[in-house]
Structure formats: structure tokens, C-alpha cells
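In: What follows is a predicted protein model with its sequence.
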Amino acid sequence: MTDRTQYAEHGSFSRHAGGTRFMGVMAYLIAGACLLPMVAVAITALTGGTETISHLMQTVLPRYTLTTLALVAMVAAGTFALGVGAAWLVTMTRFPGVRLFEIALVLPLAFPAYVLAYAYTHLLDHAGIVQSTLRAVAGWGPRDYWFPEIRSLPGAAVMLILVLYPYVYLLARAAFIQQSATAFLAARALGRTAWGAFFRVSLPMARPAIAAGVLLAVMETIADFGTVAYFGVQTFATGIYTAWFSMADRAAAAQLALFLLGFALLLAVTERIQRGKARYHEAGKRHTRMPPEELSGMAAAAAFVLCAVPVALGFLIPAIALFNMGLGSEQNLLSHRYLGFIRNSLILASTAAVVTVAAAICIGFYQRLQPGRRSAMAAYVARLGYAVPGGVIAVGLLVPFAAFDNALDAWMRQTFGISTGLLLTGSIWLLIGAYMVRFLASAIGAYEGGQSMVHANMDAAARSLGHSPLATLRRVHLPILTPSLLTALLIVFVDVMKELPATLIMRPFNFDTLAVQAYRLASDERLEGAAVPSLVIVAVGLVPVILICRQVGRR
């Protein structure tokens, strides 16, 4: 029997129905806010002409579909293998450097994928350091050797895997930490090997969190624009931007966005069916942490190498490359201008993280209070924004709010002779709303991954003691969910620091961020200058990465 079934059978908080209604209203408002930009884009698509989209279907649309599917498959497999493998090694084994790797394995999360692409292009392209050195040492000509092409579909997949596997690692590690040793040791007592017990017991118990992490990585992949555009890989995201900006056909861009939304729906349905309604709990009264296995010899060396490779490829090597690129730059980090970029980035990232996680709690806890189709649909709608490119969300919000601002301004002018200007359009709060829509799925995934550890009997006990739903959330759920909520804060904070399209379109006047500055310099082919704000994004993102990982590790 699942949590939600048990919870429904115990009955709702009848004496405190106000708390349930409040959570329901908040959940529906949040879902409506997430649905608004998609509806605006859909209306634009359905009211536009069909000439351009017909041409695209006959020419590049099949290529967009196949390339996107291939990219998704490679990224899903890569992030699963790296994330789950690393999480198991640092949580369930002990080898030299394991404490360092607990934190170091998350460091690539601070890197935008497009910045990683810049760094590796600087290193591995035909004119890059590696190939130039090979030609100089071996005396080869340009046609005398073969070298993997970095600007390719596999190259883009590798860039995305290296920066997205921490999603799976963080959620899988939190799930492994919360697991008790009882089931695993029982499997070993029944004759299972350590690997057999892992695949038959530990991995299925962590499946909700792992599935959420892989889904986040896949949705980030289909929405990525910077990496695939820089490498010349044609996906739905590049097609949307081509139609929107190069062809100046917003209807065609919106129609392509609908294809992307359909793909996101398919992914979400597949993940939900695969995960089902399963919840896993420790049946015993005590939670016994599994004693880690001490590795030695070749096993310890192999574990060290397996953990070191993603850290080196996803953080150390590109960081060194960017540092060298920025040495000759004229950018001054201590200038008043750059301090303003840092301040603006921190304000946006921290505010958006708190707002988004609070929204995820409302969605997730309402599902707990009122399991059923309506609450499930609210959560389902709230997840969809993660698959939509940030630029499309930005336009989907700007269109209705600009219409509202203009209508209000016209009414105020006519009635009172006062111009209100643009109250919402171009404000920081509308931009934060776009971030919430874009990254709410990641926060919900982290919340649900931890909520699977909250047994329905805990809710029944709180209800028998007279606690209201909000009191139960505050006193029972939130303390247990602390690792998952901290993980959600980390994911949203770093994602906002790296977000580019929505920030470019919706930022208030003269409110530039580090990501915007890096984009401007890279657009001017000033990669040395772009390396400076890119490194600052990484450095600022490292602080919450380290602090939150240390907190999660203490659980």
C-alpha cells in the first residue's frame, strides 16, 4: 500500500480544512503561472500561418527530431552511469580521497554547458592547444592524422553529460544516505553478492530520486541552446531560435515549441509510468546506516580513478583553460561594474531559489494532502516549464503582461491623466517568475525524492496529536526533507546563475548579470574576456555547492 493510499484512508485533516484549502489554492495558482507562458505560445502558434512550418516539416524537422532523440539518449545514459556510480562509491565505500570527492563531484554543476564548450573548443579544435602541439611535436600536416571532432553531436553530448550528471549524483546520494542497512544486509545474508544486493535492493529503493535526476538532465538537454548552437548541432532548441530571430517568424518558433512541449509530455509520462506510485520505507523502528566497505589495492585505485575522471573533465581542465584564456583579458573583476554584475546575479539566484523551492513544497505537500487527479495534474503542469527554452518562457510571459501593462497605462491616462508605464514588464519579479517556471521541475523532483522517505504513519501520528496540515509540514516533513530541500536550493541557485536566454530578454534596464556579460563578450569573439565572467559564475556557484554538500553529508 502506498503512502498516498494510506494517507487517504486515514482521512484528511477535517478539523483544519483551512490549511488544506490554502495549500490547494497555492498549488493551483502556481500551476496556472507555469501554464501561462505555454498557453501564450500555443495561441501564437495556432493563430499564425502554416507556410513556414510546412516548409520546416519537409526539410529540417526530421533532422531536428532524430538529433534531439540521439542527444537525449546519450545524455540520459551518461548522466545515469556517472551520477549513480559516483554516488554509490562515495556513500557506500571508503577509499583514499573519498571525502574530497563527496564535494568535488558536484563542482561541474557550477559550469554552464556552453562555457564548457568554449573551453574544450579552445583546447581540442583544429587550431586548439592539443592539436597544435601534436602537429608541432610529430611534424604532421593538417591531413596527416585523425582527431575526434569536438564540434559534433557526440561532443555536445559529452559537454552536457559533464555538467548535468551532478543532478543524478546529488539526488542518488541523498537517497543512498537515507537508506537503512537492513534490506541490503538481508540480501547479502540470502547469498547475494555486494553488486547483486546493489542492483536488487539499493538501486530500486533509490529509483524515485534517480529517475527524477535523469529526467531533469534530459529536460535540460532538450532545452539547451548555447552548447548545441555553438557546436552547430541542429535540435529543436536551435530551430526555435532560428525561426524566432533569424527568420523573424514567431508563429513558426511557437509551432516548433509545441513540438518540444509534446516531447516533454512524452518524457514526463514515461517517467511517471516507469516510477509508478511506488514508495519505499524502512519497516524497522530504527534507521541503521549501512557501514561503508573499506576498499584497498586495485579496488581503491579504480574507485579513485572513476571519481577523479568526471571531476577532471568537468571542472579542473576547463577551469584551467578558462583561467589561461582570461590571463590576457582587460576585464577588471574589482571594478564597480563587475561588482554590480556579481550583486545582480546573487540577488536573482538567491531570490529565485527560495521562491521556487517554496512553490515546490506547496505542490508536493498538496499532493500529499489531497491525492488524486487534480493535485497530480497541478504537479504535472508545474513540471513542464523545464522542457521549454528560457527564451520561449520569457516571450510567453512578456506577451500577456505587456498587454496588461499597456491596457492599464491607457486606462490610467484616460481616467486620471497619469502614466503608469510598464509596472510588471521588465521588472525583476517577472524575471524571477520566469525562473520559477523554468526550474520548478528540478525543485519538485528533489522534494518528491525525499518525500518518499516520509511514511504515512508519521502523518497519522501528527494528526492524532492535533497538528494542522501546516504544522505537520513544519514539524514533521521539513526536518526529514532537509537534505532534499537543500539539494533543491542548490540546483535552482546554480541554474539561475547560468541561465542566459530568459535573462537577456527579461532583465530590467541596466540590470546585467555575469551570464549576460559573458554572452556579450563571446558574441564579439572576445573569448579571453568572456572567460573572466564565466570563471566568476563558477566561483560564486562553488560556495553553495560546498556548503550544501557538507550539510547533506552530515545526515
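Out: Received, thanks.
In: only C-alpha atoms for contact and neighbour calcs from this point on.
Out: Will do.
In: which ones are touching residue 501?
Out: Applying C-alpha atoms under 8 Å, 6 or more residues apart in numbering, we find residue 501 in contact with 389, 390, 391.
In: Okay, one more to line up with it:
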Amino acid sequence: MPAIPSAAPSSSRAGKTWAALAAIAALIVVLPVAGLALQAVKGSSGLWANLLSSTLPVALVDTVILLAGVGLVVAVLGTTTAWLVTAYEFPGRRVLEWALLLPLAVPTYIIAYAYLDILHPIGSVQGAIRWILGYETPRQFRLPDIRSMFGCILLLGFVLYPYVYIPTRAMFLTQSGNLIDAARTLGISRRAVFWRVALPLARPAVAVGVALALMETLNDVGAAEFLGVKTMTVSIYTTWITRTDLPGASQIALALMLIVVALVAIERWARRKQRYATDARRSRGLTPQKVAPLKGMLFLAAGSVPILLGFIAPSFYLASEAWKRYQFAGLSSRLLDEAINTMTIATLTTVVTIGLGLTVAYAARIGQGRTSGALLRLSTIGYAAPGTVVAIGVLIVLAGLDQFIDRTAIDWLGVSTGLLFMGSGAAVVYALTVRFLAISAGGIEAGLSRIPASFDHASRTLGQTIGGTLRHVHLPLSKAAISAAALLVFVDCVKELPATLLLRPLNVETFATHLYGEAARGTYEEGSIAALAIVAISILPVILLSRVGRQPVWHSSNPG
């Protein structure tokens, strides 16, 4: 036992080292927010007055309406579909369980891109409707314009509802069947059970899902701009790029961050008193109720509508247009360059993000007190900030750093380094790391939390250091969680448009920025292959989620 006392100082030093590394990771995330605040303060005194009188009122109203509409749509779609596949047994239910996740594979800007062409007044869909109704020209009959607030709400809702579906279905699955049986014994119908028992218990999950969907709505810049909705995110982009007004963009971004903070606070306040507990030894899961064949067909048809509108229709359109483009002109040579750029940026960001996420998650595991937990939470604030907000903060920080390095190199070496970070793509990697560190840290923390603390004690008793315990115990046991986090980060980097669009170096295109450019010009067929590639890559986490959702839940009676 003499080794134990001598190991204590070493353990303390190692813990402080991990805490210092976690503090550096948190600082990396906080710096862009601090830079954004400083740039906003630098704005002229008349700038706020101009923004308040012209830009902000319209942008704020459109943002609030869009958030309210999307929140309502995703709450209704996500909750009803989750209850449908959980509470009822009908043909096709098992396919529907995982197929309802597929719209997650279609980024918001791609759904807008696809439907702008699908529902064009002289397109095939409206042409077929006019032919059926006996009309000949769009002047005689045309559907309401998809370029509207209503169209934007519907399209975003049909893409983002899985954020509510996933946690709500998980909550329904874990609800005790005994509660449902007790309610039925008291004379409550199956439909009333949903409103009076299941839904109240699932409100925390619904609130979390809606909050995530609204975060994605705030992050969107492509869909809103394509559909003519001037949100605050779009206003940040136009103020910065079109008007070259960085202080004004910073001030709008700061106002948007306040909205995000308010959303998070409201979500937590709304479920502050929500608690749910059950005795796993005495409870059983909810048993689906078998329904009549005709009713089952109606349930299957109703559950298939979100899949049809949110995934099948846009994916079929993209595949059709991509095939036409390939037959007409083959594959463009620039697609290879865009694929290399996309994969390079996503891979570098994934490596950096997983490294930092492992650092803060492991520091929180071995740390004592509130400091390590606070650093973990601080390192995840970037996910709550829209990509445009993070991009402006990163620009401010790295542009200043570029100028400092350039001046120092000129003074000391007589050589100009130029835009060392902004011109190399490092800014994009930095911004994406800030955005998605929460996914990495959260996933790895969840994996580490499943490893009993007794494993750490046994490892240390056998003479392993904290680092040795990480290498030989924690990494092997949590490799599945780390791999899943890496996959999610990689795919999110491929899909990310705002930060990549604003910070990419000159003449560097990714799939997302190529698609944005083609949609802005109205040349939809040119961007279809890039859009299809993004959707194909984005299916990977959907497959992962569907496999996780089908795994049996394991309960342990041993709290250790």
C-alpha cells in the first residue's frame, strides 16, 4: 500500500492539468462570443437607432412568427407520430418507427431548394393539377406561392419534427403500462389517455424537442432567404455581406443571442416542476393496441405523410434532377474539388472537436467540485448560437489575430504573413468546432457516465495513472459513444451552411455553398448533384438513430 500515498500528489497534478485543458477548450468557445460583444459595443451611437427603425422590427416580427409556427407544427407532428407508433399495432408500424426519422437527412435549405422547383407555377406538379381541373395556363389557376411565411413554416416543420419525435417516443416507451391500465380501469378511453396521462408526462420531452427544432430554425439562413422570409439570421447575413456593416451585423447577432438565451430559459422554466419516476422492477412498458385493418391502413397513411413530404418527395426530385444533369453534361469537374473541400473541412473539424470534447468530458468525470461541470457547460454554449452569430465572432477574433501576426512578422522579419487564418480555411474549422463541440462533449460524457466509478478505483489500485486509466479503461469502453459523436459531428459539418458560407476562403466551394449559389441563381438542376450528395451523407446518423432506437433498454439494479 505504500504506492497509494505517493500517487495522491500525482493524481492531484493530473486533475489540475485536465482542468486547465478543459478551461482552454471553454475559452476557445467563449472567445467568439466575447469578440462579438466587443464589436457590437464599437458600433456608432446612431447605428442602434437605425437598426431599431428599419431592420430589426421586420426581422424580429418575422422571426417570432416563424418560431411560433414551426414550434406548433413540430410539436403536433412529432407528438402525434410518436404516440401513433407507440400506442397502436398496425401493419407497417415497425417500418414507420425508423422511417419517421428520415426527414432529418434533408437540411432545411435543401427542402426549400427542392420545393421551389417542385411547386413552381410552370412545374410538373401544378401543371398536372391544372390538367386534372381543366385549366390551361397559370393565370387561370395556380397554387399559393411557396415563397411565403406559411410555406416556410410548413417546410421547416416537416423537416424538423423528428427533434420532437425522438425524445417524445422515448418518453412514451418508458412510461409505465400500469398507469395506462389504471386510467383505462377508471373508464378513460384510449384517446383520452393520450391527453390526460401520456401527454402531460411527456411534456418535458416535447419541450426539449421543440427547443432543439427552434434552435435549428434560428440557425437557418438558406431556406428563409430562398422563401422570402427576412429573419434576424438573414438580416445578419445581408447586413454583413451586402452592406459591409460588421458592427451592425454584430449588434443584430447579439440581439439574436439574447433571443436564444431566452428560449433556453423559457424551456427550462416550463419544465422546472416536471418530474417522472417509476419502479422499473414493478412496471412494464406500454403495450401497443391492435387496431382493425382499415383503421390500421389509415394510421399508416397518416404516419407516411410527413415522410412523403419531408423526405421522399425532395429526395426523388433531387435524384431525378441529378440523373438528368448527369445524362446531359456528365459530372462537373468542380464536384470533385467540392467533395475534397467538404470532406477535408468536416474531417479536420471532427478530429479537433472530438479531441476537445473528450478533454472537457474527461475533466468533468475526474474533477471535483463545480468548476469542471461549469467548464463542460461553458464549452457547449456554441451549439445554442446560430452559425451566422458564431461566424461573426470567429471573424472578429481571427481577423484581429491575423493582423497582429502580420504586423509582428513585418516588424521582426520584414515578411508579411497575410491572412494566415482567414485565408486558409482555419476560420471555418474554428467556427464549426465552436458550433458542434456540444455534440462531441455531450455524447462522450454520456458514454463515460455509463462506466461505473468502481472501474476507475480498480485501475488506480493496480497502479494506473489518470491518463493510463483513460487509455486502457475509458476509451475502450466508450468507443461506441465516441464513434457516434464523431459521426454526428462529421455529418453536421457537411450540412452546415451559414458558417461555411461566411468564412470560407475565396474560390473554395463545398457542397453546401455550391448548392446555395445555384439556388440563388435559380439554376436548380446544376445544384441537384451536390444536394443529393449532402442528403446521402446525412442519412448516416439517421441509420445510427434507428439502430439505437431498436436496441432493448437495459436496467440494472446495481447503482454502482
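Out: On my side now, so go ahead. Bear in mind the structure is a predicted one, so any value in this text is a computation, not a measurement.
In: Work out the TM-score between the chains.
Out: After superposition, the two chains reach a TM-score (TM-score structural alignment, normalised by the length of the first structure) of 0.81; 537 aligned residues with a C-alpha RMSD of 4.1 Å.
In: just to revisit the earlier point, which of the contacts of residue 501 of the first structure fall in strands?
Out: Judged by DSSP state E, strands contain none of the contacts of residue 501 of the first structure.
In: which of these lies closest to residue 220 of the first structure?
Out: Among those, residue 389 lies closest to residue 220 of the first structure (C-alpha to C-alpha), at 8.8 Å.
In: what's the spacing between the closest one and residue 162 of the first structure?
Out: Distance, residue 389 of the first structure to residue 162 of the first structure, by C-alpha to C-alpha, to the nearest Å: 20 Å.
In: just residue 189 of the first structure next, same as before
Out: Applying C-alpha to C-alpha, the value for residue 189 of the first structure to residue 162 of the first structure is 37 Å.
In: Could I get the full set of helices for the stretch 1-150 of the first structure?
Out: 3-10, 17-47, 51-58, 61-92, 98-104, 113-124, 129-138 (DSSP state H, counting those that start in this stretch).
In: would you turn those helices into TSV with mean neighbour count and distance to residue 383 of the first structure?
Out: Listed next are the helices of the stretch 1-150 of the first structure as TSV, based on neighbours: other C-alpha atoms under 10 Å; distance: least, C-alpha to C-alpha, whole Å:
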stretch	mean neighbour count	distance to residue 383 of the first structure
helix 3-10	16	20
helix 17-47	18	8
helix 51-58	14	27
helix 61-92	20	18
helix 98-104	18	28
helix 113-124	23	22
helix 129-138	13	42
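In: what would those helices look like in CSV with distance to residue 152 of the first structure?
Out: Below are the helices of the stretch 1-150 of the first structure laid out as CSV (distance: least, C-alpha to C-alpha, whole Å):
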stretch, distance to residue 152 of the first structure
helix 3-10, 46
helix 17-47, 30
helix 51-58, 22
helix 61-92, 11
helix 98-104, 28
helix 113-124, 11
helix 129-138, 17
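In: For residue 246 of the first structure, find the nearest of those.
Out: The closest of the helices of the stretch 1-150 of the first structure to residue 246 of the first structure is helix 51-58. By C-alpha to C-alpha, the value is 12.8 Å.
In: Which stretches in the stretch 201-350 of the first structure count as helices?
Out: With DSSP H, counting those that start in this stretch as the criterion, the stretch 201-350 of the first structure has helices spanning 203-205, 207-223, 226-231, 236-241, 250-275, 297-311, 317-327, 336-369.
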